[in-house]
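*Asks:* structure for the following, please:
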Amino acid sequence: MMTTRPLADRLASPNMSPLRRAFTLIELLVVIAIIAVLIGLLLPAVQKVRAAAARTRCTSHLKQIALAAHNYHDVNERFPPGAQTGLRPSSLFVELLPYIEQTPLYQQWDFAAPANNYSGTAPRAGTVIAIYVCPAQTLTHGGSSFAVTTYGGNGGTVAFPPARATVDGMFHTTGALSEPRANQTGVRMLDVSDGTSNTLFFGERVIGDPALDSYLNAPAGVITPAPGPDIQPSASYAMWGALPGPNAAGGLLSAEVVIGYRHGTVWTPPPPPLPGFPPEPPPPVDGVALKALWWRRLGAYGSFHTGGVMTARADGSVSFLRDSTTSQVLIGLSTRNGNEVIPSE
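*Replies:* The predicted structure is shown next:
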C-alpha cells in the first residue's frame, strides 16, 4: 500500500530547491535611502578631516619658510630681499632655496643670465617645490608655464608696484635699482621695533582672479594707457622664481585690502548687433583705475581654508588670521615699526 508523504516533508526534501524570497521594491528603496544618509553623514566628516590635515601641513610649510628666513638672517645679518635688482637679480623665494634643502637648485640658478632659468624643456623656475604650495590649493602652476607659490612675504601697508611701496613691512626691493629709493637694503631684526610677535612675516594668497584677468581679453585700445608696469595674468605674479623687473615684487602681500579680497567686475564685450546694424564698439576702460585695482588685488591675503588664512609672524610662530580681521588691525600687523597697538584676537 502506497503512502503519501506529508507536504511539509516533501518541501524539506534535499532533492528539492528551497524557496527563496527576494527583496521587494520598497525594501530596496529603504536600503538605498539608508546608504544615502550614511554617505551624507560621512562626507562632511571626511571633508573636515581633509581640511584639518591641510591646515596642519600648511602650518608646517609656513614654519619651515619662516625658519629658512631666520637662517638666512643668521648668515647675512639681514632678511632676504623681496626682489633683488641690479646686476644680480633675484627674489625672496629664490634666496630661501638653500635654507629649505634646495641647495642644488640654488647652485644651478643662473643669476648672470636670468633668462636661462625659464628656458628649456625642464626650466629651473618650473620646479614644483612642495613647501611653497598650501595643500588646500591643488593648483601648482596657476595657468603659468612656471611653478608658483601660494605664499607671499609681508610687504607692508603698500607693496606693489615698488615705486609706490611704503617699505614698512618685512620685505621690499633692494639693490641699485630698488624703488621707491635706490640702494635699499634688507630688513634687520633690530628694525622690527613693533616686536616680532606683532609683525607678520609670511601669509597665504589665492592664485589667480578670473574677474580681473577677464580685462586681458579687451581689444587693443579699449584700456586707456596708464603709468606703471604693464598688467599681466594675475597668476604670473605668484611664480616663486619671479622674472626680473618691476613685476618681481608682485609676490609680496600688503594691507591695502581686506583678507579674501576679490575683484568685483568682469569685462564683457558688447552683445552682437542685430541684423543690418553695425557692431557696437566696446566701452572704454580707465587704465589708471584698472591698474589701481590690479595692484591692490595682487597683495591680498587669501586662502582656501574656511574662515581665514594661515600666517607666520616674524618670531617664527604660525597663527590663523580670520577673514573678519579689520583693515586697521591688518595694517598694524603689517608694519614693523608703526608703533600700533594690536588688540588681542
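*Asks:* use CA for all of it now, contacts and neighbours both
*Replies:* Fine.
*Asks:* surely residue 155 and residue 173 touch.
*Replies:* No: Residue 155 is beyond contact range of residue 173, at 9.5 Å (criterion: C-alpha atoms under 8 Å).
*Asks:* to compare against the first, here's the next sequence to fold:
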Amino acid sequence: MNQQPVTTPRKPTTRKPTTSGFTLVELLVVIAIIGVLVGLLLPAVQAAREAARRMSCSNNFKQIGLGMHNYHSAYNQLPINMTGTDAAATGNGADQNNMVLSWLVGLTPFVEQQALWEQISNGVDSEGDQYQPMGPSPWFAGFSPWASDIPSFRCPSDPGVGLPALGRTNYAACLGDNPRMSHDGGKNRSGFYDWSGTAAWPGWNAENDAWARTTSDLSQVPAWVRGSNRGMFWNRHSTKFRDTLDGLSNTIAAGEIATSLGQKELIADMANSVHYSSLFTPSKCTDLADPTRPQYFPASQSVLNGSSRERGYRWADGRHPFASVHTVLPPNGASCITSGGDGGQGISTIGSRHQGGAHVLMGDGAVKFITDSIEAGNQDADPVQNGEMSPYGLWGALGSRASREVISEEF
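*Replies:* Alright, predicted model coming up:
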C-alpha cells in the first residue's frame, strides 16, 4: 500500500505594498525637458501672434482704404486733411478747431463710426456737452469723440494706451516727398495763403506781416508752394483721384506710424526744435539719433512732448506729429520738427512696431508692407518742387502724385 507523501503547507508570504510615481530625479528631468520645449516653442508662438496682429493691422488699413474710396464716390474728392472751422473769429479753441482736423474725422461715417460722426458734426458729445458743429480744437479732452480710441484707427502691434494721449491713431495721410510748406499747405489757420518774405503778395501789410495776406485765390499761389505739396493729400486743400497722374497703384495715400511710449524712440518720437535746414537735408534729421543707441534719440535731444502732443496722440489732429507723413526718410527712420512745435514744419516719417518695415495704403486701396531697406535715393539732397524726379529714389517717387515717374520694380 502506497503512502502519499505528507506535505507541509507553506506559510503565506506577505508582500509590501508598491506605490507608483516619479522619483525626484525623474521629475527634475521632465521639468528640464518641458523647459527646453517651452524655450524652443515660445519664439514661434510670439512670432505667430505678431503675424496675426500684423494681419489685423493690414485689415484695418484696408478698411480705411475702402472708406476713402467710398468717401470719394460720395463727394468726388478725398477727405481733406487739416480742415474745420475758422480760428480768427475768437481765438478760443473751444469755439472752433483751428482748421487742423485730420482726414480721419471725415472718414468716420465710412468706417462704421456713424454715431461718433453725428456727435462731431452736431458738436454734442456723449455726455451732452454742447460745442459748435464739428467740435472744438482736437486737443480738448473734454469732447469725448476726440478722446475715443477707435479700433479701426489702431494697429494691434502698437502697445501704446492711456493718458496723456487722447484717442491714438497709427494711420496717417501721405503729404509726399517735400516737407516744405506741407505743414499747412500754404494756408494759415484762417484759410488764407500766408508765408514770410513775399512783400509783393496781394494784401501784404508791413505792420501785420503774419496775418494780412487775405487772398484765398489758389490761382495766385506761387509755383513753389503748389510744387512743394506733391503728395496725394495736400493739407487744407481738396484733392481728387484724377489728380494722381502717376496712377493710384503707384502712389501712397497713407502710411503707418508708431505712437510714442515716452521713451525717445526714433520710430515713435519726433525731435523738437531742430534747425530749419534739417528739412532740406534729411540726413541731418537722421544724424540726431544717439550714435551709441541708434534706435533712440540721446537724452540731450528735445523731443515733442507735453500733454497730448506726442506722436500719434490725437487721431483728430491732422498735423505732422499726429496724422500725416512724408516719403523722405525710409520707414522706421527719424522724424523731426522745427521750433514751431506741433504746428511747425517738419519731416514726419512712416514707422511701425512690426519687424523690418511698415504698412502703406496705396491710392487704389491696396495695402503693402514696405521694408526699411527700400531704395531712398540721396538723403543729402534738397527736396524738389517743380515736377522734377524725386531725389529720394523709389521711396520718394511712391509719395509724389504727379511727377510722371515710372516705377518698374516690385516694392
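*Asks:* got a TM-score for the pair?
*Replies:* Overlay of the two chains. TM-score (TM-score structural alignment, normalised by the length of the first structure): 0.73; 293 aligned residues with a C-alpha RMSD of 3.7 Å.
*Asks:* between residue 155 and residue 173 of the first structure, which contacts overlap?
*Replies:* Residues touching both residue 155 of the first structure and residue 173 (C-alpha atoms under 8 Å, 6 or more residues apart in numbering) are residue 82.
*Asks:* just want the most central residue of the second structure.
*Replies:* The residue lying closest to the centre of the second structure (C-alpha atoms, centre = their mean) is residue 257, at 2.6 Å.
*Asks:* hmm, residue 174 and that residue touching each other?
*Replies:* No: using C-alpha under 8 Å, residue 257 of the second structure makes no contact with residue 174, being 11.1 Å away.
*Asks:* about what we covered before: the residue nearest to the centre of the second structure matches what in the first structure?
*Replies:* In the first structure, the residue matched to residue 257 of the second structure (TM-score structural alignment) is residue 205.
*Asks:* mind jotting down where the strands sit in the second structure?
*Replies:* If DSSP state E is used as the criterion, the strands of the second structure fall at 171-174, 252-256, 324-325, 336-337, 346-347, 357-362, 367-371.
*Asks:* redo those strands as CSV? Include distance to residue 110 of the second structure.
*Replies:* Formatted as CSV, those follow (distance: least, C-alpha to C-alpha, whole Å):
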stretch, distance to residue 110 of the second structure
strand 171-174, 15
strand 252-256, 16
strand 324-325, 19
strand 336-337, 32
strand 346-347, 29
strand 357-362, 16
strand 367-371, 18
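*Asks:* quick one: closest of the ones you listed to residue 237 of the second structure.
*Replies:* Nearest of the strands of the second structure to residue 237 of the second structure, taken as C-alpha to C-alpha: strand 171-174 at 13.0 Å.
*Asks:* the closest one vs the first structure, average offset?
*Replies:* Comparison of strand 171-174 of the second structure with the first structure after fitting gives an average deviation of 1.0 Å (mean C-alpha distance after the TM-score superposition for the first structure).
*Asks:* surely the match of residue 257 of the second structure is in contact with residue 151?
*Replies:* Yes: when contacts are counted by C-alpha under 8 Å, residue 205 of the first structure is listed as touching residue 151 (5.8 Å).
*Asks:* now do the helices in the stretch 151-300 of the second structure.
*Replies:* 223-228, 282-286 (DSSP state H, counting those that start in this stretch).
*Asks:* and the ones you listed, which is most packed in?
*Replies:* Mean neighbours per residue, mean count of other C-alpha atoms under 10 Å, is largest over the helices of the stretch 151-300 of the second structure for helix 282-286, with a mean of 21.
*Asks:* what range in the first structure matches it?
*Replies:* Per TM-score structural alignment, helix 282-286 of the second structure has no counterpart in the first structure.
*Asks:* and that helix, how far out from the chain's middle?
*Replies:* Centroid displacement of helix 282-286 of the second structure relative to its chain, using C-alpha atoms, centre = their mean, to the nearest Å, is 19 Å.
*Asks:* again, but for stretch 153-166 of the first structure
*Replies:* Between the centre of stretch 153-166 of the first structure and the centre of its chain there are 18 Å (C-alpha atoms, centre = their mean).
*Asks:* count the neighbours of residue 161 of the second structure for me.
*Replies:* 15 (other C-alpha atoms under 10 Å).
*Asks:* what about it, distance to residue 149 of the second structure?
*Replies:* Distance check for residue 161 of the second structure against residue 149 of the second structure: by C-alpha to C-alpha, to the nearest Å, it reads 9 Å.
*Asks:* what is in contact with those two at once?
*Replies:* With C-alpha under 8 Å, 6+ apart, residue 161 of the second structure and residue 149 have common neighbours residue 168.
*Asks:* how about the helices in the first structure?
*Replies:* Under the criterion DSSP state H, the first structure carries helices at the ranges 7-11, 25-76, 92-95, 103-108, 210-213, 287-298, 327-334.
*Asks:* okay, those helices in TSV with distance to residue 121 of the first structure next?
*Replies:* Listed next are these as TSV, based on distance: least, C-alpha to C-alpha, whole Å:
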stretch	distance to residue 121 of the first structure
helix 7-11	77
helix 25-76	28
helix 92-95	20
helix 103-108	15
helix 210-213	27
helix 287-298	29
helix 327-334	39
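*Asks:* ranking the ones you listed by burial, who's on top?
*Replies:* Neighbour counts (mean count of other C-alpha under 10 Å) averaged over each of those peak at helix 92-95, with a mean of 23.
*Asks:* find me the equivalent region of it in the second structure.
*Replies:* The aligned range for helix 92-95 of the first structure is 103-106, by TM-score structural alignment.
*Asks:* mean per-residue distance, that stretch versus the first structure.
*Replies:* By mean C-alpha distance after the TM-score superposition for the first structure, the fitted stretch 103-106 of the second structure averages 0.6 Å away from its aligned residues in the first structure.
*Asks:* quick one: contacts of that stretch?
*Replies:* 79, 80, 81, 82, 117, 173, 315, 316, 318.
*Asks:* contact partners for the first one?
*Replies:* Under the criterion of C-alpha under 8 Å, 6+ apart, the neighbours of residue 79 of the second structure are 68, 71, 72, 103, 104, 106, 107, 238.
*Asks:* contact partners for the aligned residue in the first structure for the last one?
*Replies:* Structural alignment (TM-score structural alignment) places residue 238 of the second structure against residue 186 in the first structure. For residue 186 of the first structure, the set of contacting residues under the criterion of C-alpha under 8 Å, 6+ apart consists of 78, 79, 80, 81, 171, 172, 174.
*Asks:* save these as a markdown table, and put in distance to residue 4 of the first structure too.
*Replies:* Below are these laid out as a markdown table (distance: C-alpha to C-alpha, whole Å):
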| residue | distance to residue 4 of the first structure |
| --- | --- |
| 78 | 106 |
| 79 | 102 |
| 80 | 102 |
| 81 | 103 |
| 171 | 101 |
| 172 | 104 |
| 174 | 108 |
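*Asks:* how far away is the equivalent of residue 115 of the second structure over in the first structure from residue 315 of the first structure?
*Replies:* In the first structure, the residue paired with residue 115 of the second structure is residue 104, using TM-score structural alignment. Applying C-alpha to C-alpha, the value for residue 104 of the first structure to residue 315 of the first structure is 28 Å.
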